[in-house]
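In: quick one: sequence and predicted model below, then my questions.
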Amino acid sequence: MSIRATTSIKDILWPAVFTACMAWLVWYFPRFIVFAGLANDNLNSGYLGAGPIDFAIMAGAVVALVMGLRHARTTAGEGVIETPIDRLSLFLGRVTMLLVVILVGVMFYEVMLRYIFERPTLWANELSLWMAGFIFLLSGLYSMQQRNHIRIYLLYDVLPRPVQRICDVISTALICVFAFAMIWGSWNEARDKFLRWETFGTAFDPPIPATLKPLVLLVMVLVALQAIANLIADWHKGPESHGVIDEGEVEDMIQTARAQHEQGRHD
C-alpha cells in the first residue's frame, strides 16, 4: 500500500510543481524579455531583468517537467504510452486537470464574494478566462493522444484495414497542413504580441494575448506531432471498430418512444 501511495503522490506532485513554477514564470516573463534585450520601452520602464530567483524557478520548472515525464503513467481507461510525445501529452493532461481544479476554486471564490459578501474581485473573471484558454488548448493535445477527438466512424469502421490506413494518412496530413498554415499566417502576430507582452486592458490586466496567441501555435505543433506519432504507433495494429450497436438498448428506446407516443395520444 505504501508503494501505491508514493506513486500516487508522484503523479500529483510533479504536475503541481510544474504548474506552480510556470504560473510564476508566465506572470513575470517580461523580466526574461528585458534580460534578453528584446523588450520595448514600456517593458524596460516597468520591469527589471530576470534575477537569480527567476532562473531558479525556471530550473525548477525544467526539473518538474523531466521528472513528470519520467513518472508519467496511465490510469484505468487511458491508452498506453507508446511514444515519447505520448508522455508529454499525458503529463500536460495532468497539468490541465489541475488547472480545472484551480479554475473551479477561483470561480467558487468569486461567487462567494460577489453574492454573499457583496465584495466582488477585480481579477477572478479575467483569471478564469485566461485559465480556460490554457485548459482548452492543452486538453485538445491530451484528447489527440487518447484518440478521443471527434471522428465520424460510420464509413471508417466498414473499410478494410489497408483503406483505414490511407484514411489515417490523409487525416494526419490535413492536420499537419493546418498546423503549418496556422504558424505561417500567425507567426509574426504571435511574436509581436509576445515581445511587447500585450495585456488584456482591464483593471487586472493579465497578459492574455501575449500568452495564448503563442500557445495556440505551440499546441498546434504538438498536436501535429502527436497525430504523426499516433499514425506510426497504430500502423501495424488490427482493424479498428468503434461502438458496437446494442440491439437490446435500441429496442428499449423504441419501446419507450412508443409508450410516450401512446401516452400523448391518450392525454
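Out: The structure has been received and is ready for your questions.
In: could you use CA atoms for every contact and neighbour count after this?
Out: OK.
In: helices of this protein, residue ranges please.
Out: Using DSSP state H, the helices of the chain run over residues 2-27, 30-35, 41-46, 52-71, 84-115, 124-145, 161-195, 208-234, 247-266.
In: now do the buried residues in the second one.
Out: Okay, so that is helix 30-35. Buried residues in helix 30-35, counting neighbours by 16 or more other CA atoms under 10 Å, are found at 30-35.
In: gap between stretch 192-209 and the chain center?
Out: Taking CA atoms, centre = their mean, to the nearest Å, one finds stretch 192-209 lying 21 Å from the centre of the chain it belongs to.
In: circling back: closest to Ile135 out of the buried residues of helix 30-35?
Out: Lowest distance from Ile135 to these (CA to CA) belongs to Pro30, with 22.6 Å.
In: for Pro207, see how far away the closest one is.
Out: Shown here: Pro30 relative to Pro207, a distance of 10 Å by CA to CA, to the nearest Å.
In: between those two, which contacts overlap?
Out: Common contacts of Pro30 and Pro207 (CA atoms under 8 Å, 6 or more residues apart in numbering): Trp197.
In: just to revisit the earlier point, for Leu154, find the nearest of the helices of the chain.
Out: In this view, the helices of the chain are compared for proximity to Leu154 by CA to CA, and helix 161-195 is the closest at 12.2 Å.
In: the structure to be compared is supplied as follows:
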Amino acid sequence: MCLAIIAVMLYEIAARYFFNSPTAWAHEVTTMLYGTFCIIAGTYTHRYQGHVRSEALYHLFSRRGKAILDTLTGSLVLFVLIVFFMASVDFAADSWARGEMSSRSTWAPPLYPFKTVLPVAVGLITLQSAAHLIRDICVAFNLGCDACETRGSE
C-alpha cells in the first residue's frame, strides 16, 4: 500500500513539475490508499499489541492481574467494536446502494469500494479483540487452555 502511494505521488510530481500537466486524480487516490492503509494497519498493530497503553501501573500487576484488567477493558472494547461494525456495514451498504461517487474532484471515482474497507477492517479487529479476550479470560480464571499459552509467548 505504501509503495502504491509512493508510486502515485512520484507520478504526480513528475507530471506536475517536469511536464507541467498535473493530474486530477493523484491526491484523491493517495488519500483513499492512505485511509485504507491506516485502518488495516490498526488491525495488524492490535494483533501484536502494539497500541499505546498506560504502563505506569500495568507493569506492576502479575500476569493474571494483567489478564483480569485486560478482560475488563477488552469486554468494553469488544462491545464498542461490535456497535461500530454494525454502523460501518450500514455506511458501506448505503454507499453501494447509492453508487456513491466522489465530489471532491472532476475525476469522481467510486467511493463504495473504499468505504467497504471500513467494515472489513473493523470486522478483523473485532475478531482479533475477541481472540485476545478469550485468551485473557483463560489466564484470568486459570482455565489452562492452549490459547493461554499462545498469548504468553507473543
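Out: Sure thing, it's come through. Keep in mind the model is a prediction, meaning the values are calculated, not measured.
In: what does Val52 of the second structure correspond to in the first structure?
Out: Using TM-score structural alignment to pair residues, one finds that Val52 of the second structure aligns to Ile150 in the first structure.
In: one more: Ala67 of the second structure?
Out: With TM-score structural alignment defining the correspondence, Ala67 of the second structure maps onto Arg165 in the first structure.
In: one more: Trp107 of the second structure?
Out: With TM-score structural alignment as the matching criterion, the partner of Trp107 of the second structure in the first structure is Phe204.
In: run a quick neighbour tally on the closest residue in space to its match that isn't next to it in sequence.
Out: The shortest distance from Phe204 of the first structure to any residue other than its chain neighbours is 5.2 Å, reached at Trp123 (CA to CA, 6 or more residues apart in numbering). As a burial measure, the neighbour count of Trp123 of the first structure was computed by other CA atoms under 10 Å and equals 15.
In: adding distance to Glu240 of the first structure, write the helices of the first structure out as a markdown table.
Out: Output for these, formatted as a markdown table (distance: least, CA to CA, whole Å):
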| stretch | distance to Glu240 of the first structure |
| --- | --- |
| helix 2-27 | 31 |
| helix 30-35 | 48 |
| helix 41-46 | 53 |
| helix 52-71 | 29 |
| helix 84-115 | 20 |
| helix 124-145 | 16 |
| helix 161-195 | 8 |
| helix 208-234 | 10 |
| helix 247-266 | 20 |
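In: ok, for Met67 of the first structure, nearest residue in space, not its chain neighbours?
Out: Distances taken as CA to CA, 6+ apart put Trp14 closest to Met67 of the first structure, at 6.7 Å, once the chain neighbours are dropped.
In: give the contact list for that neighbour.
Out: Applying CA under 8 Å, 6+ apart as the definition, the contact partners of Trp14 of the first structure turn out to be 64-65, 67-68.
In: which one (most neighbours) among those residues?
Out: That'd be Gly68 among those, by other CA under 10 Å, with 26 neighbours.
In: contacts only, for that one.
Out: Neighbouring residues of Gly68 of the first structure by CA under 8 Å, 6+ apart: 10-11, 14-15, 91.
In: ok, so of those residues, who is nearest Thr256 of the first structure?
Out: Out of the contacts of Gly68 of the first structure, the one with the shortest distance to Thr256 of the first structure is Phe91. That distance is 43.7 Å, counting by CA to CA.
In: do you know how far whatever residue of the second structure lines up with Ala179 of the first structure is from Leu124 of the second structure?
Out: In the second structure, the residue matched to Ala179 of the first structure (TM-score structural alignment) is Leu81. Between Leu81 of the second structure and Leu124 of the second structure the distance, using CA to CA, works out to 10 Å.
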